[in-house]
Every structure is written in structure tokens, then in C-alpha cells.
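Enquirer: Sequence and computational prediction follow.
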Amino acid sequence: MTRLTSGLSRPAHPRPALTYPEVGATRTPEALPAGYHHLRHSVAVGSGRAAFEKAGEAVTTWRMHRRSGASVRSEALRAEPGVSLEVSVGVGAVRLGAPCSVVWTAYEENRTGFAYGTLTGHPERGEESFIVSLEPGGTVRFTVTAFSRPAAWYTRLAGPVIPVLQLAYARRLGRTLRRLVRT
């Protein structure tokens, strides 16, 4: 996989802090922290090394998110630890922004992806990972793992609707990635 360099400089001002203490917990999906809603969604998106490379590139360059309808503003072209980004969804003035920071990445032979954690101003508190893996039989699998809880009044008010929306978004990302791999 070709590495991209952004040529973008990092801001000189202090970075906002992550809003949760369990940083990196999505690295071990079997042991997500208690006290949060847990999300695990996995889907096959293709087959073979070429599909794996294409899927990994789409995930780590924000292309999958953008093609799913989200807007992504990032200080870098590729996911790397410490990179800040804002993912937003909605239309026009009804757009919800979610500031995040990449907390870990995986650029491995058969596993590629990243996790971002929430920053102040995000409607939730927690972490979400987006991983593409090449399984021994050749199947390319995309997995979203997250733990979160409300951080804003409106997400607390929405209560049980939020996990349903999060799962719907994870499924949308999987469908989008499958289409990106096939084109």
C-alpha cells in the first residue's frame, strides 16, 4: 500500500484532550470497557489481496466515510496517530459535527485501519475503530468496533435511538466500502 504524505502542518496551539479514559480499548474488541454502549459490526466486502489493498486505502484516506455521505475535514490525508479530524453528517444548517483524533492505526500485512477517539464537542464520548482484514481463505472483511455513551444533552435525550443510528451508519459504511472495492 502506498503511503501518502499530506504536506500539511500541524497547528501550533494545544490539542484538545480526548473525552474518555479508555484510550485504545478498541484494539481488543473482546474486552471493551464497561459503562458504554458497545457496537460490533462486520461484513465481507470482497476477496483477495487487491480487494484488501483497495479497501484499506479507502478506509485510511477517509474515502469510505466521504462516499457514505459524511463530510470529513482532516489535517492529514491519511489516518495516523494524533491526526485530528471532524466527521459531520446532515444537510446544510442541519449538520452535526463530531471532532475526533486518531488514537491508533494498523498498517499490517493482513490488517489495515484505524481508531479515532472523541474530542470535546463530540456528541458522544468513546472510541470507534474501522478495520479491514484479509482472512486466510481470501475473504476481505470490514469491521467496525465502538464503545460510546452520550456526551451532549441531545444524545442523552435521544437515549436508545443513538445505538440504532450508530449501527445503521456502520452498515452504511460496509455497503459503501463493498461498492468501492468492486469499482
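Expert: Arrived safely.

Enquirer: C-alpha only now, for contacts and for neighbours.
Expert: OK.

Enquirer: Let's see the distance spanning stretch 142-157 from one end to the other.
Expert: Taking C-alpha to C-alpha, to the nearest Å, the first and last residues of stretch 142-157 lie 31 Å apart.

Enquirer: actually stretch 126-140, sorry about that
Expert: 26 Å.

Enquirer: Check stretch 11-18 too.
Expert: 17 Å.

Enquirer: Tell me which stretches of the protein form helices.
Expert: Secondary structure of the chain by DSSP state H: the helices cover 49-60, 63-67, 153-158, 161-182.

Enquirer: Comparison target, given below:
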Amino acid sequence: MTPATPAPFNYAQEGATRRHPLPTGYGHLHEATHLGHGRAVLEAAGEAVTTFRMHRAAGVRVRASAPEAAPGVLVECALGLGPARVLAPCRVVWSEYDSERIGFAYGTLAGHPQRGEESFVVEMRDDGAVWFTMTAFSRPGRWYTRLAGPLVPLFQRVYARHCGRVLRRLANESR
């Protein structure tokens, strides 16, 4: 899972999930889920996001070249079963671990069904409320995602909401 030279991203706007507005020419996703309140929720949710535990608990098979998200870490996500399994190779573009904000973004590599970037960020606001936000920009990268057309953004939104519910459970079960 660790190549000698990193595979290039299959899109040009590396790191753009950290900036706004998101790049034009892509579909955009921005889904926020309230997780709870306080430092314990922030830390539990941040750990679940950055160790890919949230992804796994949401039903995604994840192989990563390191146990925690950091720039350069390769991540391969797989959805589906058997011959219907879709592999999605990515590489972590950026990560953030500070007192109020924890998360990362990965960008798509050759072979991914989409082209673009997706971020997973947990942050504690001034009032102590903890929120999870998934932000993405993407466009079809394979024939079958082009063929699926408007179903892909619908699936992405459903998946983002599912991740938010899963993360809320994970962040609050240890309290």
C-alpha cells in the first residue's frame, strides 16, 4: 500500500476543501451534523474520524498505509460486495489536529470513481457545540459514475448524513 513514488491526484485543485469557495466545474457537498457538546465529544469524534473508525463503522472497508490520517497516507475505500465492490483509492491531502478542530481531507487517485476531494472535520464552536462537517467537490471519474448522473450526488448526500449519525453514536457511546 506504500508505492515508491506517490501516485498523482486525478484532479488539479489539491487542498481546495480548506478554502472557500470550492472550485467551479464540480458538484459540491457540504453536510453538517451536530454531535453533542464539550471537549470529550470533540476528542472522541476527532479520534474516530482520523483513525478511519467512522468510515469502518459506516460500512466502508478501509485499508490505509498508516493508522492515522496525515498528509501522504494512502487510503483505499471499498463499498459493495464481491464483483459489485467499488474500490476508491485516495491519498490524504491535509490533516488538522488542534484544540478546537480535528480532521483531514483526501483526494482521489487514478481508478477512483470520482475526481475531487472530500474533507471530514470535527470542530467545537464557541458555545461548546461539537459539529461534524463533510465537504466535497467532485465530478465523475469513471464511465459508470458518468452513467449514474444525478444519482451520484444523491448517494453522496445520503452517505454524508449516514456518517454524521454514525459519528454522533461513536462520539457519545464512551461518555
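Expert: Received it, and whenever you're ready, just let me know what you need. Source: prediction; values computed, not measured.

Enquirer: picking up where we left off before, want to throw the helices of the first structure into CSV with distance to Ala25 of the first structure and mean neighbour count?
Expert: CSV is the format used below for the helices of the first structure (distance: least, C-alpha to C-alpha, whole Å; neighbours: other C-alpha atoms under 10 Å):
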stretch, distance to Ala25 of the first structure, mean neighbour count
helix 49-60, 19, 22
helix 63-67, 22, 20
helix 153-158, 22, 12
helix 161-182, 18, 18
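
Enquirer: Distance of the aligned partner of Trp143 of the second structure in the first structure relative to Gly159 of the first structure?
Expert: When the first structure is aligned by TM-score structural alignment, Trp143 of the second structure is paired with Trp153. According to C-alpha to C-alpha, Trp153 of the first structure and Gly159 of the first structure sit 10 Å apart.

Enquirer: can you put the helices of the first structure in TSV and add distance to Arg15 of the first structure?
Expert: Formatted as TSV, the helices of the first structure follow (distance: least, C-alpha to C-alpha, whole Å):
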stretch	distance to Arg15 of the first structure
helix 49-60	21
helix 63-67	23
helix 153-158	24
helix 161-182	26
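
Enquirer: Nearest to Ser42 of the first structure, out of those helices?
Expert: In terms of C-alpha to C-alpha, the element of those nearest to Ser42 of the first structure is helix 161-182, at 7.9 Å.

Enquirer: so how much does that closest one differ from the second structure once superposed?
Expert: Compared with the second structure after fitting, helix 161-182 of the first structure deviates on average by 0.5 Å (mean C-alpha distance after the TM-score superposition for the first structure).
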